[in-house]
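> sequence unknown, structure follows:
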């Protein structure tokens, strides 16, 4: 599963601050400014967590939480709101939100709560996963093999997290592109191929036996030397 969450926040400055704080923890964000935008985005990508505001141009963020729960989608949700009255907190939890953080809040606490929610996400594995001789450190944006390690760009980190957490299963091209660049960013047709080429060189540079294999017509997977490709 990817380290990219959905953020539903209509205030650009707040969205930028939250996104920047999460990025320092190796967590990328797809930012949506309205309920309608978020509804479309969540229909395309299964995020490991959703952070959302209540006061939005086209309604209350609780509407989206209720819609998700009605469809039996259990994506962990953290509500951000200036409303700190007890009944507002209760409304959020009863609508299906998993946590509630009133404004103003510290970014350190926000990051900690998001990471906690991601650990509870369906099928979510370790936030610092391993595969074969390879280890990924999202906080440092590095991958390591033995004593050797190498830095990763933001897109490379998200790609490796999806591939490692797939544990040898095939990750579809569209899922990899969404994890690396989100759905809002325009991506050139060969962007993924270029990024995977760089990752193959980096894997070789730290002497890892793990290989990124193209499953023709399906996507990509990590394979070890003894595994069939």
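Thanks, I have it. Computed from a predicted model, the values in this text were never measured in an experiment.
> C-alpha only now, for contacts and for neighbours.
Will do.
> now the strands: where do they sit in this protein?
In the chain, strands defined by DSSP state E lie at 4-8, 28-32, 50-53, 55-56, 59-60, 77-81, 99-102, 130-131, 134-137, 142-145, 148-151, 171-172, 211-215, 219-223, listed in chain order.
> need those strands in CSV with distance to residue 19, can you?
Below are these laid out as CSV (distance: least, C-alpha to C-alpha, whole Å):
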stretch, distance to residue 19
strand 4-8, 8
strand 28-32, 6
strand 50-53, 11
strand 55-56, 18
strand 59-60, 21
strand 77-81, 13
strand 99-102, 16
strand 130-131, 26
strand 134-137, 19
strand 142-145, 20
strand 148-151, 21
strand 171-172, 25
strand 211-215, 29
strand 219-223, 28
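> Structure two is appended below for comparative analysis:
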């Protein structure tokens, strides 16, 4: 989810619609509402934020520090109507991660978020979890060294799980990240359907179930018990040694 902050509804609504077309949820706020939202938002809502877009406002220089206090992992982008060296330097000094001049396509913003994620993770490529690598810039993930084409919702869920690798996340957290905290037109249970389809596709590619699900607790990416040399034939190989062992034991017994 992206948080778009601007006094002009035409700006927030325009970017929110553009993000939606790319499969990302958005929350539209006015500058006077941002600080209050940061204070009352739940940890789950804050964790769902992929980035902040800050339009021009007299309060804007104070926002990056306030945002980083509550959302230290979310990049902050300042959006300017025109280029101004003084304003750009002021926003960088205030803690903004980037300053962009409008109009800027949301795909460029997504690409910059991907660069930010890679820089934070100190990875020159994408962010990886075992045999799964995601990019956070609209590209499909690489799963077991091959690109896996996914519908945008499933891709976003996988990115969110990789982002939170090693941690269990709830259905509500995933829903907030993919559909947005203010979306009342979609039932939260849709997440279960998306994850079911995603699990099946990952299992076919990897040879093991990559998403661990615990009722009432949530979901988490998991690693295989052992390294799989050739995932598509994993089940066949794993069964062969067991059969051989049974034959050998029987042969010894007969002897």
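The structure has been received and is ready for your questions. This structure is a prediction, so every number in the text was calculated from the model and none was measured.
> returning to what we had before: mind checking which of the strands of the first structure is nearest residue 182 of the first structure?
The closest of the strands of the first structure to residue 182 of the first structure is strand 28-32. By C-alpha to C-alpha, the value is 6.0 Å.
> first to last residue in stretch 41-59 of the first structure, what's the distance?
When the termini of stretch 41-59 of the first structure are compared using C-alpha to C-alpha, to the nearest Å, they are 17 Å apart.
> Outside of that stretch itself, list whatever touches it.
The contact list for stretch 41-59 of the first structure (C-alpha atoms under 8 Å, 6 or more residues apart in numbering) reads 1-10, 33-36, 60-62, 75-81, 114, 117-118, 121-122, 124, 175, 178, 183.
> Ok, stretch 179-197 of the second structure next?
Among residues not part of stretch 179-197 of the second structure, those counted as contacts by C-alpha under 8 Å, 6+ apart are 1, 24-27, 45, 153-154, 157, 171-172, 174-175.
> And those, which is closest to residue 204 of the second structure?
Nearest to residue 204 of the second structure out of the contacts of stretch 179-197 of the second structure is residue 154 (C-alpha to C-alpha; 15.3 Å).
> Isn't that closest one up against residue 200?
No - under the criterion of C-alpha atoms under 8 Å, residue 154 of the second structure makes no contact with residue 200, lying 11.5 Å away.
> Please identify which of the two sits among more neighbours.
residue 154 (21 against 15; other C-alpha atoms under 10 Å).
> Counterpart of that one over in the first structure?
Using TM-score structural alignment, the partner of residue 154 of the second structure in the first structure is residue 156.
> List the contacts of that match.
Taking C-alpha under 8 Å, 6+ apart as the criterion, residue 156 of the first structure is in contact with 180, 195, 196, 199.
> Against residue 44 of the first structure, how distant is the second one?
Distance of residue 195 of the first structure to residue 44 of the first structure, given as C-alpha to C-alpha: 22 Å.
> and if you look at the first one?
From residue 180 of the first structure over to residue 44 of the first structure the distance is 15 Å, taken as C-alpha to C-alpha.
> out of these two, which sits in the busier spot?
Here residue 180 of the first structure and residue 44 are set side by side on neighbour count (other C-alpha under 10 Å), and the busier one is residue 180, at 28 against 12.
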